[in-house]
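# After the sequence you'll find the predicted model.
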Amino acid sequence: MPLLPLLLVGLLSYMMYYRYFPVRTKQWNALDVTSRHVVVDVRDYQDSSKGDCEEVIALPCGYIRRYSSDIPEGPVVVMGSNPVECNVGVRQLKRLGFDVAGYLLIGADKKCNEYLSLG
């Protein structure tokens, strides 16, 4: 019987690590992002669809694995509304083999076309 509590504690520890332990990726400023970077917006569709950014790929964390083939090659910058969202997005993309250069924090109420100028 002591195996079950140990298994539950191990599972809970992994879940906490996956969500909250910071990834080894640099937080970027919006001015650091250029047109050669692939920006993946991992916010919810309701938040990411507020601004029309043709250069940004809107792909919430729950859909990254399914639609990872839509992400072009190149250094990826993850854009999220909070550190937890960025952590999960960066971990998923790195696990799928993408070169994640960094992440951006943008408010949920902000439009990406007002925040980024990738022209």
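Looks like it came in fine.
# Please make it C-alpha for all contacts and neighbour counts, starting now.
OK.
# Just confirm V78 is within a strand.
Yes: V78 sits within a strand when classified using DSSP: H, G, I helix; E, B strand; the rest coil.
# alright, now check it against this:
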Amino acid sequence: MILFLLLILFILWELYKRYFPVAGIHCEDILKINFTDVEVIDVRDYNISYKDVIEKSINIPVAYLERYCYEIPDKKVHVVALNRLEKNVAIRILRRKGFQVTGYTVSDSQKFIEELAVK
């Protein structure tokens, strides 16, 4: 019975880490970011991010983020992700590594695609 309860708690914890939004982090417009104060981290996969390149950003896919977080300068961080799941996982990893995440942008939205086309 206790093993079953621990298994349920483990599953609930994993679901929480992936699907529940991170408190205190808000969606921001990528064009309104001051690139001198904030480092933009693109956590989309390489085969997606090369199509919509974000100038002055560091591309580290979320799967490699724990291994290569030392490449990120010690500044405030803005996360660009493909979807909300990537965003949640990346923000939690970056916070655990000691980075101050100021905001995020989800790139699967039509608004994001139109903004990059205007650039």
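It's in. These numbers were taken from a predicted model, which means no experiment stands behind them.
# After superposition, what's the TM-score here?
The TM-score (TM-score structural alignment, normalised by the length of the first structure) is 0.85; 115 aligned residues with a CA RMSD of 2.3 Å.
# Skipping its backbone neighbours, what lies nearest the residue nearest the centre of the first structure in space?
Taking CA atoms, centre = their mean, the centroid of the first structure lies closest to G89, which sits 3.0 Å from it. Distance criterion CA to CA, 6 or more residues apart in numbering; nearest residue to G89 of the first structure, sequence neighbours excluded, is C61 at 5.5 Å.
# Quick check: the one you found vs S49 of the first structure, distance?
Distance of C61 of the first structure to S49 of the first structure, computed by CA to CA, to the nearest Å: 15 Å.
# what does T25 of the first structure give?
Distance from T25 of the first structure to S49 of the first structure, by CA to CA: 26 Å.
# just L8 of the first structure next, same as before
38 Å.
# Which one's more surrounded, those two?
S49 (14 against 11; other CA atoms under 10 Å).
# which SSE is Y103 of the first structure in?
strand 100-105 (DSSP states H and E).
# Can you name the element that comes right after that strand?
helix 112-115.
# quick one: the helices in the first structure?
Listed in chain order, the helices of the first structure (DSSP state H) span 3-20, 45-48, 83-95, 112-115.
# Identify all contacting residues around the first one.
Contact with helix 3-20 of the first structure is made by V84, N87, V88, R91, as judged by CA atoms under 8 Å, 6 or more residues apart in numbering.
# Skipping its backbone neighbours, what lies nearest R95 of the second structure in space?
V101 (6.9 Å).
# wait, isn't the one you found in contact with R92?
No: counting by CA atoms under 8 Å, V101 of the second structure stays clear of R92, with 9.3 Å between them.
# Having no further points to raise, I will conclude here.
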